[in-house]
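S.K.: sharing a sequence plus its predicted fold:
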Amino acid sequence: MSNNLPSIKIERPLYEYQKLREDLNYEKTKKPYKFCKNVTCKKIITSTIPAIGWIPKYEKTFVLGDLAAGFTIAVMHIPQGMAYALLANLPPVNGIYMAIFPVLMYFFLGTSKHASIGTFSIAAVMTGKAVLEYSDSETSPSQVAAILTLAVATIQLIMCFLRLGIVSTLLSDVLVNAFTAATACQIVVTQVKDLIGLTIPKVSGNFLAIRTLMKIFENIGDFNVAATLISVISIAILVVSNEYLKPIIAKRTTIPIPSELFVVVLGVLTSQYIDLPNKYHIKTVGHIPSGLPEPSLPPISLFPSVALDGLSLAIVCYVTSMSIELILAHKANYEIDPNQELMAMGVSNVVGSLFSCMPISASLSRSTVQLVVGGKTQIVSIFSASILIVTLLSIGPFFEPLPRSVLASIIVVALKGMLMQMKQIITFWKLSKVDSTVWIGTFLTVVFVGSEIGLLVGISLSLCSVFILSLKPDTSLLGNVPNTDLYLDIDRFKKAKEINGIKIFHYCGGINFATKNMFRDELYKMIDLNAQKELLLRAKLKKLQEQFEKNKDGKLTEKMNRNESKINKCIKYLIVDFSSVTYLDPSGAEMLRSEFNNFKKLDISFYIAGCSDRVYNTFERCGLISKDENYLRIFSSIHDAVQCALFNLGAEENQAEKSNKIEEMELAELV
């Protein structure tokens, strides 16, 4: 097929970079000063409250889809909210509050049409750690969760003000994968006690999983058979529904089976009619107040204590939500504003803190269902919240007899996807040993130490991996494919040949204070240049020439010719390919100046080819560019540099031939 492709023939002048700028009317771009330019009151309001912009454009055809999605999401919120509130060591009703008050604020401020905001397993377990640590006789668990939520809100709003939406890039896919998988393991360990109806002392602080397992094994003889049986039945129903029934029904309808709600209702009815708490000592959800809570300020005095926990939670919740929202936005073809999302989550958490909520995040399972069922806009949140308000006002106490083992079963089954992420370590290991090191380090630290420290370790390892990879630049020697302007790695492309007297060194990466010595070492290694040997050889030749001028000795002429032939095999022109150099700092530029002078002493011309405009500007600022021969020559491409070198080599050969003829004539006259 390649034989049918047309050939390319181009005629143009040979360009040094400065000449290229002059001939093609180069002009530095000026970034416009945008602050307060063309900004109207309407734009400020609609950008701050996006709902004002899209609500007037809402189409009536969306109502049925949004209503169906709202009902489905409300049904999912009830069991998930109660289960994750239990995971956070909070009253189960708090999880339902999270699906109402913060969600209503996100409706006005958020930019995602399909994000289902509310409880999230990882946020719940991180909140639960803080609740155990700071709650006491004076401060209730709900108050600790509320002040933690306020801390998260404060941090997210500060990040929004500083426009730090880019912070989501700090957490790589590898890190997030390891963190979520490890947190899932930690959650499963914390749920074992409820799955088997065991009562153990509360465990808080670091090494939570290990200490919890130790307590479980110490008290394993006291497990409750009835609670264990309830857990087994609940898990079996959920697994059969998720693995077998849901895929079959999904082929016929988009409305999913509310298996979690079914298990909850079944657990409530069984507990109520068999009287499980009294007959079999089953722990239940307990009192659920009917109606809506009154807003109250959290204990501000506790803010400094939970600030560090709030920082890690703010980042985790934001990054998780952004990851989910970007996936859904890509599927539905619309845009997400990262900084506006920070504001939306921050304000939503402020409101949530007034109603004893823990920090909110988007849920992948609920958000995916919202999209699949037919939800088109965030009106889904209004419908969902309305249904939940009616539920709390009317049938809230109905859930009081629910066994805690049922909620623990829901949590464990819901974590299957996160637990299965552990298998991806095999893929990461095959693709990159550096990435797999980040995964293993993050996973082990989260599981055996704690979520916050694990997150910090993961971020540190990720940044270190980036730094290490930047210190391993890609270098090669390039050769020319005959009769073309292609220059390829001579080790990989056997038809690419080096040009006599010319070495072309390719470098990929940044050249800065940390990598400048590596650049120099790689350069000398690749071109196989022994500077000391070259200097001695040229000094010897110069001395012979001086003696010849005095004595006109034939033996000296012979020695000169031998040394000259050795030097002719050496490099005359060194071309450094800068097309893949991403950054050059003043330290790197100073190193290049020094190397330019060193090669000049060796009578080797040092050319740079194909640098970016940004790098060229650094050369200018550092005073390395001038029309004077004592400065660097920079060409627009490798081919331009090679053609210039070949032209100069031809001129040098002609001059050498003339000199040889003159010497021969002088020797003939002497004879």
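M.R.: Received it, and whenever you're ready, just let me know what you need.
S.K.: every contact and neighbour count from this point should use C-alpha atoms.
M.R.: Will do.
S.K.: which strand in the chain runs the most residues?
M.R.: Determined from DSSP state E, the single longest strand within the chain is strand 573-584.
S.K.: who touches that one?
M.R.: Here strand 573-584 makes contact (Cα atoms under 8 Å, 6 or more residues apart in numbering) with 501-512, 604-612, 614-615, 618, 638, 641-642, 645.
S.K.: now those residues: which count as buried?
M.R.: Neighbour counting with 16 or more other Cα atoms under 10 Å marks 501-512, 604-612, 615, 618, 638, 641-642, 645 as buried within those.
S.K.: in strands, which of the residues you listed appear?
M.R.: 502-511, 605-609.
S.K.: the strands in the stretch 351-500 of the chain, which residues?
M.R.: Here the stretch 351-500 of the chain has its strands, by DSSP state E, counting those that start in this stretch, at 361-362, 474-480, 487-489.
S.K.: residue 412: which of these is closest?
M.R.: Using Cα to Cα as the criterion, the shortest distance between residue 412 and those is 18.9 Å, found for strand 361-362.
S.K.: from the chain's centroid, how far away is that closest one?
M.R.: Taking Cα atoms, centre = their mean, to the nearest Å, one finds the center of strand 361-362 at 18 Å from the center of the full chain.
S.K.: what's it packed up against?
M.R.: Contacting strand 361-362 under the criterion 3 or more Cα pairs under 8 Å, 6 or more residues apart in numbering; DSSP states H and E are the following elements: strand 117-118, helix 303-332.
S.K.: most tightly surrounded among those?
M.R.: Among those, the stretch with the highest mean neighbour count (mean count of other Cα atoms under 10 Å) is strand 117-118, at a mean of 26.
S.K.: what sits up against the helix or strand following that one?
M.R.: Toward the C-terminal end, the helix or strand that comes next after strand 117-118 (DSSP states H and E) is helix 121-134. Under the criterion Cα under 8 Å, 6+ apart, residues 84-85, 87-90, 141, 144-145, 148, 180, 183-184, 187, 202-205, 306, 309, 313, 316-317, 358-361, 451 lie in contact with helix 121-134.
S.K.: just the buried ones from those?
M.R.: Among the contacts of helix 121-134, those that count as buried by neighbour count (16+ other Cα under 10 Å) are 84-85, 87-90, 141, 144-145, 148, 180, 183-184, 187, 203-204, 306, 309, 313, 316-317, 358-361, 451.
S.K.: out of these, which sit inside helices?
M.R.: Among the buried ones among the contacts of helix 121-134, the subset assigned to helices under DSSP state H consists of 84-85, 87, 141, 144-145, 148, 180, 183-184, 187, 306, 309, 313, 316-317, 451.
S.K.: pasting the second one now:
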Amino acid sequence: MGLLQIGFVSVYLSDSLLSGFATGASLTILTSQLKYILGLKIPRPQGWFTLFKTWYGLLTNIGKTNICDLITSLLCLAVLIPAKELNDRFKAKLKAPIPFELFVVIIATLASHFGRFNAEYGSGVAGAIPTGFLPPQMPSWSLIPSVAVDAFSIAIVGFAITVSLSEMFAKKHGYKVDANQEMYAIGFCNILPSFFRCFTTSAALTKTLVKESTGCQTQISGLVTALVLLLVLLVIAPLFFSLQKCVLAVIIVVNLRGALRKFLDVPRMWRVNRVDASVWLITMGTSALVNTELGLLVGVLASAFFVLGRTQRAQILELGRADTREHYEDASSYRGLQVHPKVAVFRYAAPIYYANQSLFKKCLYKRIGLDPVKEKARRVKFNKSKHQEENGGKSNMKPEENRPEAVTLMLDQESSRKLHSLVIDCSGVLFLDTAGVNALKEVLKDYGEVGIKVVLVQCNPSVLDSLERGGYFSTATVTCRFSLSIFSKHPVLLGVTYGKNNGISLKTHISKTSQLLYLASFI
């Protein structure tokens, strides 16, 4: 994945998605640690809905709570929570945070050892920890066909979790993360350990939160962690035989408080942006209630769905002109704007592509008040009946020649509006695909058949190129189209001429009088 430079997929992990995923995973981790805090010996549930399965196991076995583990957990909580708040409050004045977790581990280990908590009270302890390394050996290549699909899934999830955590803390501490570099790191970290039968390497939410909350900021922390683990594996592992599991669980729970505080921000997130808040809630709920890995996938799909939905909800806005200057804006949002009686100006602030091209045409026809397809059919029917009535009067006029100079649109019962030109502001159209070009060609053709000229303005070079390659200008009834800058105080008229070789030439006319003459002659 690193060699193929697939790191670009990390851009689809939005801030709300990462925050929701971290919070949902934190709930799952918190629930999994409760059995150690209560001293319950229940099997770890597998599969989906582990949160419900875990709570069911806790509630059905609550009567078997180990009092020694519970008291130890409460004492550790009473020490660590104020200590962590103290570190957070004075972290600007402290050169290094005070390692209260280390003090708690040492004191709890000594108390458990000399108090014989395991033998006297049945408290759960770490027990015997094997020391040393297993001898290296070659992987079993015969297992590859059986584990290839699962290995691919693990790689994808491991990358997503690693990048999501990296992005989350990078934003918090003000630095950038190279997703491709993370892929290289994960890949190299899995090559050598694979010969020693190690677990797959990736970022771990719990350990990352613990290290971040204790003030670790550089790779030196990783080196120190590796050296300590090396000492544990080779020398001092037996010293932790009497360490209670509930102490480790309390340390994890205390360091999850930052992620759990995100619930307090939900009302503010909802007021700021309901779409982002919805992505957060969906990702968090799926990660916590269903499955952690599935929550990440659902979050990405939900984000894509909402982005797609925004393009589907884009509306056609009719623009009006201010009295004192050539400035066009949404007529329904501002007062005092004038609408031209014979020229309708509309804006569509979304790309036109296969998913919304039919919606674009439908919304445009509705806003104008005239469906050209229905109008053309009505005219054909009217002219046909009229032709039949005049057939005895030796009339040689063809039905399609009987076309009015302007089309009357009934906006309400008291007013009418005659249009002969339609201007579409394409400044908000970022791109066009084949379906989008075909939609504009249909609009041009349909309105042209009912006597309304269509003009596209404010097209960016990408849109112009798509229109040219899509054959839009070859279907136009005229050989010249104009692009009017309708947003500047002194508009500039650009003549866009398309010759037989489809070459494009732009001509800028500085004179305002010339601009108006050109536009008037065209309309």
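M.R.: Done, it's in. Values in this document were obtained by computation on a predicted structure and should not be read as measured data.
S.K.: quick check: angle from the longest strand of the first structure to strand 474-480?
M.R.: 140 degrees (axes from the mean of the first three to the mean of the last three Cα atoms, to 10 degrees).
S.K.: residues near residue 373 of the first structure, how many?
M.R.: The tally of other residues near residue 373 of the first structure (other Cα atoms under 10 Å) stands at 20.
S.K.: sorry, that was for residue 247 of the second structure
M.R.: If you count neighbours by other Cα under 10 Å, residue 247 of the second structure ends up with 25.
S.K.: map it across to the first structure for me.
M.R.: With TM-score structural alignment as the criterion, residue 247 of the second structure lines up with residue 406 in the first structure.
S.K.: quick one, what contacts that match?
M.R.: Taking Cα under 8 Å, 6+ apart, we find residue 406 of the first structure in contact with 195, 230, 231, 234, 263, 264, 267.
S.K.: again, only this time at 10 Å
M.R.: Contact criterion Cα atoms under 10 Å, 6 or more residues apart in numbering gives 79, 83, 194-195, 227-228, 230-235, 260, 263-264, 266-268, 284-285 as the residues in contact with residue 406 of the first structure.
S.K.: please pick the buried ones from the residues you listed.
M.R.: Buried among the contacts of residue 406 of the first structure by 16+ other Cα under 10 Å: 79, 83, 194-195, 227-228, 230-232, 234-235, 260, 263-264, 267-268, 284-285.
S.K.: which part of the first structure lines up with stretch 290-301 of the second structure?
M.R.: Alignment note (TM-score structural alignment): stretch 290-301 of the second structure is matched to residues 449-460 of the first structure.
S.K.: buried stuff in the matching stretch?
M.R.: 449, 450, 451, 452, 454, 455, 457, 458, 459.
S.K.: out of the residues you listed, which one sits closest to residue 167 of the first structure?
M.R.: The shortest separation between residue 167 of the first structure and any of these is 11.2 Å, and it belongs to residue 459 (by Cα to Cα).
S.K.: my read: the closest one touches residue 316, true?
M.R.: No. With contact defined as Cα atoms under 10 Å, residue 459 of the first structure does not count as touching residue 316 (11.6 Å).
S.K.: list residues touching both of the two?
M.R.: With contacts taken as Cα under 10 Å, 6+ apart, the residues that reach both residue 459 of the first structure and residue 316 are 171, 176.
S.K.: longest helix anywhere in the first structure?
M.R.: Every helix in the first structure considered (DSSP H), the longest is helix 638-670.
S.K.: which other helices and strands does that one contact?
M.R.: The criterion is 3 or more Cα pairs under 10 Å, 6 or more residues apart in numbering; DSSP states H and E, and the helices and strands that helix 638-670 of the first structure contacts are strand 474-480, strand 502-511, helix 554-568, strand 573-584, strand 605-609, strand 633-635.
S.K.: residues in the second structure aligned with the fourth one?
M.R.: Mapped onto the second structure using TM-score structural alignment, strand 573-584 of the first structure covers residues 421-432.
S.K.: only the buried residues of the matching stretch, if you could.
M.R.: 421, 422, 423, 424, 425, 426, 427, 429, 431, 432.
S.K.: then stretch 269-289 of the second structure?
M.R.: Counting neighbours by 16+ other Cα under 10 Å, stretch 269-289 of the second structure gives 269, 275-289 as buried.
S.K.: just give me the match in the first structure for residue 332 of the second structure.
M.R.: So residue 332 of the second structure corresponds to residue 491, using TM-score structural alignment.
S.K.: if you drop the residues flanking it in sequence, what lies closest to the aligned partner of residue 348 of the second structure in the first structure?
M.R.: Aligning on TM-score structural alignment places residue 348 of the second structure opposite residue 507 in the first structure. Once its chain neighbours are removed from consideration, residue 507 of the first structure has its nearest residue in residue 475; the separation is 4.7 Å (Cα to Cα, 6 or more residues apart in numbering).
S.K.: how about the one you found, what's its match in the second structure?
M.R.: Per TM-score structural alignment, the equivalent position to residue 475 of the first structure in the second structure is residue 316.
S.K.: pretty sure its match is touching residue 332, no?
M.R.: No. Taking Cα under 10 Å as the definition, residue 316 of the second structure is not a contact partner of residue 332, at 11.4 Å.
S.K.: looking at the two, which one has more neighbours?
M.R.: More neighbours sit around residue 316 than around the other of residue 316 of the second structure and residue 332, counting by other Cα under 10 Å; the figures are 23 against 11.
S.K.: against residue 451 of the second structure, how distant is the more buried one?
M.R.: Plainly put, residue 316 of the second structure is 21 Å away from residue 451 of the second structure if you go by Cα to Cα, to the nearest Å.
S.K.: can you check residue 292 of the second structure too?
M.R.: 59 Å.
S.K.: just residue 470 of the second structure next, same as before
M.R.: When Cα to Cα is applied, the distance between residue 470 of the second structure and residue 451 of the second structure equals 24 Å.
S.K.: dump the residue contacts of the residue positioned nearest the centre of the first structure.
M.R.: With distances taken as Cα atoms, centre = their mean, the residue of the first structure nearest its centroid is residue 172 (3.1 Å). For residue 172 of the first structure, the contact set (Cα under 10 Å, 6+ apart) comprises 178, 435, 438, 458, 459, 462, 463.
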